[in-house]
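K.L.:
model the structure of this input:
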Amino acid sequence: MEVEGRENDLYEGPSPASGFVHLWSQWQLLDSILPTGGFAHSLGLESATQARLVVLPDDLQTYVIHVLENTGSLLLPFVYAITISPDEQTWHKLDKLLNATLTNDISRKASMSQGSALMRVAAAVFSEIPLLKLLRSSALASGLIAFHYAPIFGLVCALLGFGPEIAQRAYMFVTMRDVISAATRLNLVGPLGAAVMQHRVTPVAEELSKKWMNRTVDEACQGLDDQTWYASTKLQFLDSYMRILDSNPRLLVQSAATRLHQSVSDRRMLLCFSIGSLRLPRICRKIR
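P.N.:
Presented below is the predicted three-dimensional model:
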C-alpha cells in the first residue's frame, strides 16, 4: 500500500520556524536512552569473548575497529541511499536487498529487531513527523517488510534533517557506542575505561566513515581480514561435524575432534571454532 499525499513531507525536513528545536530531536535519536534495543545485541562481542579472542583491552579496541570497518563497508551504503532518496519505494527496495544480503541468521534477526524497535519508537516520539507513523502502518499491513535497522535509521535521520554525511557518521557513532556498551556489560572494561576507549577510537571511526562514505549499495561488501576468513571457514567445518554428531551420537567423536585439532595449530583459533557448542574443546582435552 502506497502512502499517498505525503511524499513531499519526506524532503521538507525541519521547518525554519522551529529554530533549533529540531537539533534536540536529532540529539535524542543518538541518545542511548532511546529504547531501540541496541544494547540487546553485542555485535558478536559476547561470542568473541567466550572464544577468548577478546581478553585484553587492546583486543577489545581492535575488535571495535573491525566492527566499524565492516559496518562501514556493508551498511553505510544503505544509510546513504535512503538519506538521498527518503521515500517509501526506496525504503522497501533497500529493506528487501539488505534482507537478502545478511546471510548470518543472528545478524539478520538483530537488524530486524532493532529496526522494528526504532521505527516504532520514532513514530511515537517524533509525532511532528506523521509520515513515520503512516509508513510504519503501511509496512505492517503489507507484511512484506523486514524492518532492517540501517535503512530505517537513515530514513529517520533524513526526516529529522540530518544531511547524508552526518547521518552516516551518526550510524557509525551508534555502532561504536553499542559495542563498547556491550563490553561494559560483559565486564571487559569499566565505564570510565569505556569512555576513554571511545574517545581514543573516534579518529579511526572518522577515517573509516570517510573511507566508506557516499557509496552505492552496489558497492556494499563485507570486509574480512585473513584471520577472520580463516576462522569462518573452519567454523563451517566444525558446524558440519556437529550436525553429524547431533544426528548420530554413536559416530567416532574422537576422529572428528582429532581431525579438527590437527587442522588448527593456534589454541585461540580452536576455541573460536567452538562457538555454538562448548563440547568440542572438552573432547579435544580428553583426547590429549
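K.L.:
make it CA atoms for all contacts and neighbour counts henceforth
P.N.:
Will do.
K.L.:
what packs against the helix or strand where A231 lies?
P.N.:
Here A231, judged by DSSP states H and E, is contained in helix 226-247. Applying 3 or more C-alpha pairs under 8 Å, 6 or more residues apart in numbering; DSSP states H and E, we find helix 226-247 packed against helix 253-263, helix 267-272.
K.L.:
what angle sits between it and helix 253-263?
P.N.:
170 degrees (axes from the mean of the first three to the mean of the last three C-alpha atoms, to 10 degrees).
K.L.:
A194 is in contact with S181, correct?
P.N.:
Yes: the pair S181 / A194 is scored as a contact, 7.5 Å apart, by C-alpha atoms under 8 Å.
K.L.:
buried stuff in the helix holding A231?
P.N.:
In terms of neighbour count (16 or more other C-alpha atoms under 10 Å), helix 226-247 has its buried residues at 231, 234-235, 238-239, 242.
K.L.:
dump those residues to CSV, plus distance to H66.
P.N.:
Converted to CSV, the buried residues of helix 226-247 look like this (distance: C-alpha to C-alpha, whole Å):
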residue, distance to H66
A231, 15
K234, 20
L235, 19
L238, 24
D239, 24
M242, 28
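K.L.:
any idea which of those residues is closest to A141?
P.N.:
D239 (37.8 Å; C-alpha to C-alpha).
K.L.:
residues touching the closest one, list them.
P.N.:
Contact criterion C-alpha atoms under 8 Å, 6 or more residues apart in numbering gives no residues in contact with D239.
K.L.:
just give the nearest non-adjacent residue to E88, would you?
P.N.:
L135 (7.0 Å; C-alpha to C-alpha, 6 or more residues apart in numbering).
K.L.:
name the helix or strand for the one you found, please.
P.N.:
Going by DSSP H and E, L135 is in helix 130-142.
K.L.:
one more, please, to line up against the first structure:
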Amino acid sequence: MDTTAESVGDLLREWRKRRRFSQLDLASEAALSTRHLSFVESGRASASRDMLLRLAEQLAMPLRIRNRLLLAGGFAPEHPERALAAPDMTAAREAVEAVLAAHMPFPALAVDRHWNLVLANAALTPLLADVAAELLTPPVNVLRLSLHPRGLAPRIENLAEWRHHLLNRLARQSDVTGDPVLAGLLAELSALPFRASRTRPAAANAVAVPLNLKQDGGVCLSLLSTTTVFGSAMDVTLAELTLECFYPANAATRAALLTPFSFPDAVGDSS
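P.N.:
Reported below is the predicted structural model:
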C-alpha cells in the first residue's frame, strides 16, 4: 500500500474519528496532554515511536495500520507480514491445519482479511456442487461464493436472512478496519440480485442465524458457524486470519454429515 501521501496526523485523526474519540478522550487514555496530541495531529510536533505505539493501542488499530502509522512517522514497522507458507510460519500453518482437520466431518475453512479462502478441510467440497467454475478460481472469495446467483445462493433456503447476516457482518468489519477493499466488496455484494425465500426467519429465541443449505436428494443441511482468530498474533498475516467452523444445527444435519462418504482432498490456496 502506498503511504507516501499519509502523515501521522492524517492517520491519527482518521482513526480517532473512526473510534468516536475526541482529542481529550484519546489524550487521557494515552496519558498525553490534549495540547501535545493536537500539535501531533496538526504536524506542529513529532511523536516518538513509543508514543505512536501507545496511541495505536488506545485506538485499537489493526496491526497493518500500526505499521503504516510508524512508517508515516519515519520509523520501521513493528509487525512483520509473512505468507502463511513461509518457513517461519510453519507452526502457525500447522495449527490452522490441525483445527480444520480436527473439525471433520463438519466443514471448516480459513479466510484472509478480504474473505479470500486460504485453507479448508475436505468436508467443504461436497457443499460446493453446482457452483460456477469462475467462483472457484483462486482467489476464492467465500462471501461472493455464498451470495452470488451462480454460487450457493440458489440453494440457501433462508437466503434473505443469511444475506442480511453476512452483509451486516461485512459492514461492521469495513467500518472497524477502514479497508477500502472491504467497502468495495460490500457494495458489490449488496448490488447482487437475489430472490427472497419464503421460509420463515429464525425464531426470536434462536441462538444464531443458521445457514440452511439444500443438497441433492432434497436434503437440507442446517449449519451454525463459529469464528476463531489468533488473539495474540504479532504477525500481520496471522492477525488477519479467521477460521470459520460450521456445526450441525439439528440432529438431521448431524446424521447427514456423519454418514461416511469419500472425501476429496482438502481445498485451499495459501500464498
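K.L.:
and the TM-score between them?
P.N.:
Once superposed, the chains reach a TM-score of 0.27 (TM-score structural alignment, normalised by the length of the second structure), with 122 aligned residues with a C-alpha RMSD of 6.4 Å.
K.L.:
between S181 and A194 of the first structure, which is the more surrounded one?
P.N.:
S181 (23 against 20; other C-alpha atoms under 10 Å).
K.L.:
element containing that one?
P.N.:
Here S181 of the first structure is assigned to helix 164-185, by DSSP H and E.
K.L.:
please apply the same query to L213 of the second structure.
P.N.:
strand 211-214.
K.L.:
now R172 of the second structure
P.N.:
Here R172 of the second structure is assigned to helix 159-177, by DSSP H and E.
K.L.:
and the next helix-or-strand element following that helix, what's buried?
P.N.:
Sequence order places helix 180-190 as the next helix or strand after helix 159-177 of the second structure, per DSSP H and E. By neighbour count with 16+ other C-alpha under 10 Å, helix 180-190 of the second structure contains the buried residues 182-183, 185-186, 189.
K.L.:
rewinding a little: helix or strand right after the helix holding L135 of the first structure?
P.N.:
Using DSSP H and E, the first helix or strand after helix 130-142 of the first structure is helix 149-159.
K.L.:
now for that following helix, which elements pack on it?
P.N.:
helix 9-12, helix 76-84, helix 88-101, helix 105-125, helix 164-185.
K.L.:
other residues contacting the helix or strand just after the longest one?
P.N.:
When you say that, I think you mean helix 164-185 of the first structure. Sequence-wise, the next helix or strand downstream of helix 164-185 of the first structure (DSSP H and E) is helix 191-212. The contact list for helix 191-212 of the first structure (C-alpha under 8 Å, 6+ apart) reads 61, 65, 68-69, 72-73, 76-77, 168-169, 172-173, 176-177, 180-181, 183-184.
K.L.:
neighbours of E12 of the first structure, how many?
P.N.:
Neighbours of E12 of the first structure (other C-alpha under 10 Å): 12.
K.L.:
please name the nearest non-neighbouring residue to it.
P.N.:
E12 of the first structure's closest residue in space is L159 (C-alpha to C-alpha, 6+ apart), at 8.0 Å.
K.L.:
you'd agree that neighbour is up against S25?
P.N.:
No: using C-alpha under 8 Å, L159 of the first structure is not in contact with S25, being 10.5 Å away.
K.L.:
more neighbours, these two?
P.N.:
Applying other C-alpha under 10 Å to L159 of the first structure and S25 shows that L159 carries more neighbours, namely 22 against 16.
K.L.:
just to revisit the earlier point, which strands and helices sit next to the strand holding L213 of the second structure?
P.N.:
strand 220-229.
K.L.:
swap in 10 Å and give it another go.
P.N.:
helix 159-177, strand 220-229 (3 or more C-alpha pairs under 10 Å, 6 or more residues apart in numbering; DSSP states H and E).
K.L.:
any chance of the ones you listed in JSON lines, plus distance to V236 of the second structure and mean neighbour count?
P.N.:
Formatted as JSON lines, those follow (distance: least, C-alpha to C-alpha, whole Å; neighbours: other C-alpha atoms under 10 Å):
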{"stretch": "helix 159-177", "distance to V236 of the second structure": "13", "mean neighbour count": "17"}
{"stretch": "strand 220-229", "distance to V236 of the second structure": "12", "mean neighbour count": "17"}
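K.L.:
turn the ones you listed into a markdown table, including distance to L211 of the second structure.
P.N.:
Shown next, in a markdown table, are these (distance: least, C-alpha to C-alpha, whole Å):
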| stretch | distance to L211 of the second structure |
| --- | --- |
| helix 159-177 | 6 |
| strand 220-229 | 5 |
